[in-house]
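# After the sequence you'll find the predicted model.
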Amino acid sequence: MAPAITLAAEAPKLSAADTGFMLICSALVMLMTPGLAFFYGGMVRVKSTLNMLMMSFISLGIVTILWVLYGFSMAFGADKGSVVGWTSDFVGFSGIDKMALWDGYTIPVFVFAVFQLMFAIITPALISGALADRVKFSAWAVFLVLWATVVYFPVAHWVWGSGGWAFDLGVIDFAGGTAVHINAGAAALGVILVIGKRVGFKKDPMRPHSLPLVMLGAGLLWFGWFGFNAGSWLGNGDGVGALMFVNTQVATAAAMLAWLAYEKIRHGAFTTLGAASGAVAGLVAITPSGGAVSPLGAIAVGVIAGVLCAMAVGLKYKFGYDDSLDVVGVHMVGGIVGSLLIGFFASGKGQSDVEGLFYGGGLDQFWKQCAGVFGVLAYSLIASAILAFLLDKTLGMRVTEDEEVSGIDQAEHAETAYDFSGAGGGVVGTAAPALAAKQSKKVDA
């Protein structure tokens, strides 16, 4: 996704087709954030549903403004020491002409900027699933501002910005295995180690309140992910985007089936939650690797990620960290798996001629992937833990125990997701008392 170097005589011209395609892809990626909200919202208990939805939706507002003001400049501006970018014309989008093209591509700078904005929005929203039930909404909003500024914008530059250290090293991350998923998963782990467990963790049942909502969210994520992945090539001229589209579908299907098979063997049932989680694990794992592997390689990536992520979600009970909705187990582990497998399954016939171990390329690319994976993981985990610690000591990150037990929706938003009282009226609400009276008379007779 970084600009390519081209000769002046080869300077591309604006392509209406590529521009339209990228605007559609941007809209698809935007849809993923509401999809994530539904996915997470269905996985929590009734009393936390609205808070979970809002933790995703608020990212749409906050990160959008930050991106325009300075985020795009930090992520994709001129390199400053291989760590961060900065271009004054990008600040406030003040110096961008509507017809200016992103360097080396056939789409306007505005189109590239808005496409990348959607990535910046969903990445911190992913973290929220690990913090369900217990974080003040105001503290979460401040955390979003700080985390996007201190962690996401610089890491995006490392991975995708020309001059970023991971980019220059040759780390392959087609659409966000390191910059998005490992980054968010490591951040989630850092924050929950600071704020602690939910009241009743490992004691009270904390089952999803609406599995249909979870499946709806997973379906929207799967749908939007085609824009997330295929759009990341920024054009359609050489077939790489098409390869990524195919691999996205293939790996997701394989991971879902692998998760379900593991679940059946391990727990004796095929669950809808397992199907949804397996699909997301496959989407995560193919995100960094889909432009480098073949469709057969995508099946391998999906199967391996499905099984390993299914195994990883149980680690929170073994090690005692309360990752509410398995952000660490799915996003961090899935991102690691997908990124490292490039070192084995890269075919040399996709986005570049880089070959992995199984295609005769040795372990050179694998070690590069390790550097990118563990560099991002360590920085995000430590920086996120520090931010959470500072906020907890100043604003306070958690709601009170009474508010958590009674329900964070009512405490933080003065609303509830569902009205069980029937006070809203309607045919059922108004007819029920009369119907009950008639039935009572029949019984008495």
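Okay, I see it.
# use CA for all of it now, contacts and neighbours both
OK.
# which residues of the stretch 51-200 of the chain fall in strands?
Taking DSSP state E, counting those that start in this stretch to define them, one finds strands in the stretch 51-200 of the chain at 79-80, 84-85.
# Of these, which stretch is the most buried?
strand 84-85 (a mean of 24; mean count of other Cα atoms under 10 Å).
# tell me what that strand is packed against?
helix 72-76, helix 153-160 (3 or more Cα pairs under 8 Å, 6 or more residues apart in numbering; DSSP states H and E).
# Which strands or helices does the longest one pack on?
Helices and strands touching helix 153-160, by 3+ Cα pairs under 8 Å, 6+ apart, are helix 72-76, strand 84-85, helix 165-169.
# of all the strands of the stretch 51-200 of the chain, which lies closest to S421?
strand 84-85 (53.4 Å; Cα to Cα).
# Included below, for side-by-side comparison, is a second structure:
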Amino acid sequence: MSNIDTAFPPNLLPDEASPEWFNKADNAWQLTAAALVGLQSIPGLMILYGGGVKEKMGCEFTITWGYRMSFGSKLLPFWGEANVALDQEYLLDQAFLGKFPNATMVYFRSVFAAITLILIAGAVLGRMNIYAWMIFVPQWLTFSYTFTAFSVWCPDGFLAKMGLIDYSGGYVIHLSSGLACYTAAYWVGPRLTKDRERFPPNNILLMLFGAGLLWMGWTGFNGGDPYVVSNDASLAVLNTHLCTATSCLLTWVALDIIFFRKASAIGAVQGMITGLVCITPAAGKSQIQNSELLQEVDDTMAVLHTHAIAGSLGGILTGLFAEPKLNRLFFGSSGHYIGLFYGFDDKSRIGSGVRQMGVQFIGILFVVFVNVVTSSIICILIRLVVPLRMSNEDLEIGDDAAHGEEAYATWGNGERQENSFYRGSINPKMELSVSTNRAARQAEKT
């Protein structure tokens, strides 16, 4: 057997490793952007949320059946045909957009699916049953995420054909995750009263470190969506950081000082996330100078506010400020992609600007409907099989301790809390605390 035969797999000769359509620079940047998005999830969001969310099923879902349902052949106007994305011939073929192989696109899109899941987890941290979560993940990805991804991002999707502008996931990632997490939080129920009354971060330095990884990782989140090393990618990255800095430092911190008389690190992080999400739908479509029931449900990390609402606002502002020249740069032709304000400037395109605003609102309504309905159905079905919510005993000691792990040991000489399923081995101090709280609840009932 020759060296060529051993160095390359069947049907892939050396001169075919870089076919005519293949662009090495674009491929290298796309892989880098995907790695940056991956760092946003683990360790970024994992550190920011305080640990405990180690869900990697997003990647497995994507490469097995989810990618083709999101970006493959059309089955329905809002859904693609289910098919695996592991076939070598398919992976080495050119992606539907970009001068790189499907393998790169599958990787890039898998990290987007994964981070969406972790965002959802942020609203039910510390109280959703782990078994219920393991059932929820593949069901939601299959019957909710693929609907919005295909409809908005796939060229055959009905919202894409209508001209919806969602540059990098304001609708597909942030509005979807914000609504799904809020719906799931409703069905799971709130935290314990004492946790809702006082829920300070256990380590602000770690929180800021995670937030910094999230911010820097957003360079790949928005910069990778032109699928090409271009002026548009550069503009998207610059817009991302400028909008985030404005939201974090000039707006949110200023509001903290005005209303609470002091700046807050937690407030700055919330402002940072809001800015990142808000610019996402329009990162490469707007000029730099244009970048600018809730009490009833327990949303632990305020994902609805910082993602769903910010994502919706970003989508609406995109309909106002989408710049025709930049749309032409991204879509190949401006067509009917034009912000309402630019439509007013060009009197002949006022109708197109009004239409764009309508499409942006239709997209919001579609994502709201899909996520509220599917998330509710999934949660209702899951609780027929396993409890959605952790037991009160496990809620008392915390979800990490319930699984025999402790992020921070706060008693003794650093020993860890034993698994809550084995009550006899629970740390005596914690045993007393749980028993006391249980007795107090029983006294209240009687």
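That came through fine. As the structure is a computational prediction, the values presented were derived from the model and not from experiment.
# ok so, going back, columns distance to F345 of the first structure on top of the strands of the stretch 51-200 of the first structure, output as JSON lines?
As requested, the strands of the stretch 51-200 of the first structure are arranged in JSON lines below (distance: least, Cα to Cα, whole Å):
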{"stretch": "strand 79-80", "distance to F345 of the first structure": "31"}
{"stretch": "strand 84-85", "distance to F345 of the first structure": "31"}
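# In the first structure, which residue range corresponds to stretch 214-224 of the second structure?
Mapping stretch 214-224 of the second structure onto the first structure (TM-score structural alignment) gives residues 221-231.
# Buried ones in that stretch, by neighbour count?
L221, W222, F223, G224, W225, F226, G227, F228, N229, A230, G231 (16 or more other Cα atoms under 10 Å).
# For that stretch, which outside residues touch it?
Contacts with stretch 221-231 of the first structure, where a contact means Cα atoms under 8 Å, 6 or more residues apart in numbering, come from 21-22, 24-32, 35-36, 119, 174-175, 241-242, 244-245, 248, 279-280, 283, 287.
# ok so, going back, out of the helices and strands packed on strand 84-85 of the first structure, which comes closest to M54 of the first structure?
helix 153-160 (22.4 Å).
# In the second structure, what stretch matches the closest one?
Under TM-score structural alignment, the counterpart of helix 153-160 of the first structure in the second structure spans residues 146-153.
# Might you report the residue contacts of the spatially most central residue of the second structure?
Per Cα atoms, centre = their mean, the C-alpha nearest to the average position across the second structure is that of T116, at 2.9 Å. T116 of the second structure makes contact with I173, H174, S177, according to Cα under 8 Å, 6+ apart.
# Give the aligned equivalent of the last one in the first structure.
By TM-score structural alignment, S177 of the second structure lines up with A184 in the first structure.
# Do I have it right that that match meets M332?
Yes: contact status for A184 of the first structure versus M332: in contact at 7.1 Å, counting by Cα atoms under 8 Å.
# Mean deviation, the match of helix 153-160 of the first structure versus the first structure?
Mean deviation of stretch 146-153 of the second structure relative to the first structure after superposition (mean Cα distance after the TM-score superposition for the first structure): 1.1 Å.
# Just give me how far that stretch sits from the chain centre.
14 Å (Cα atoms, centre = their mean, to the nearest Å).
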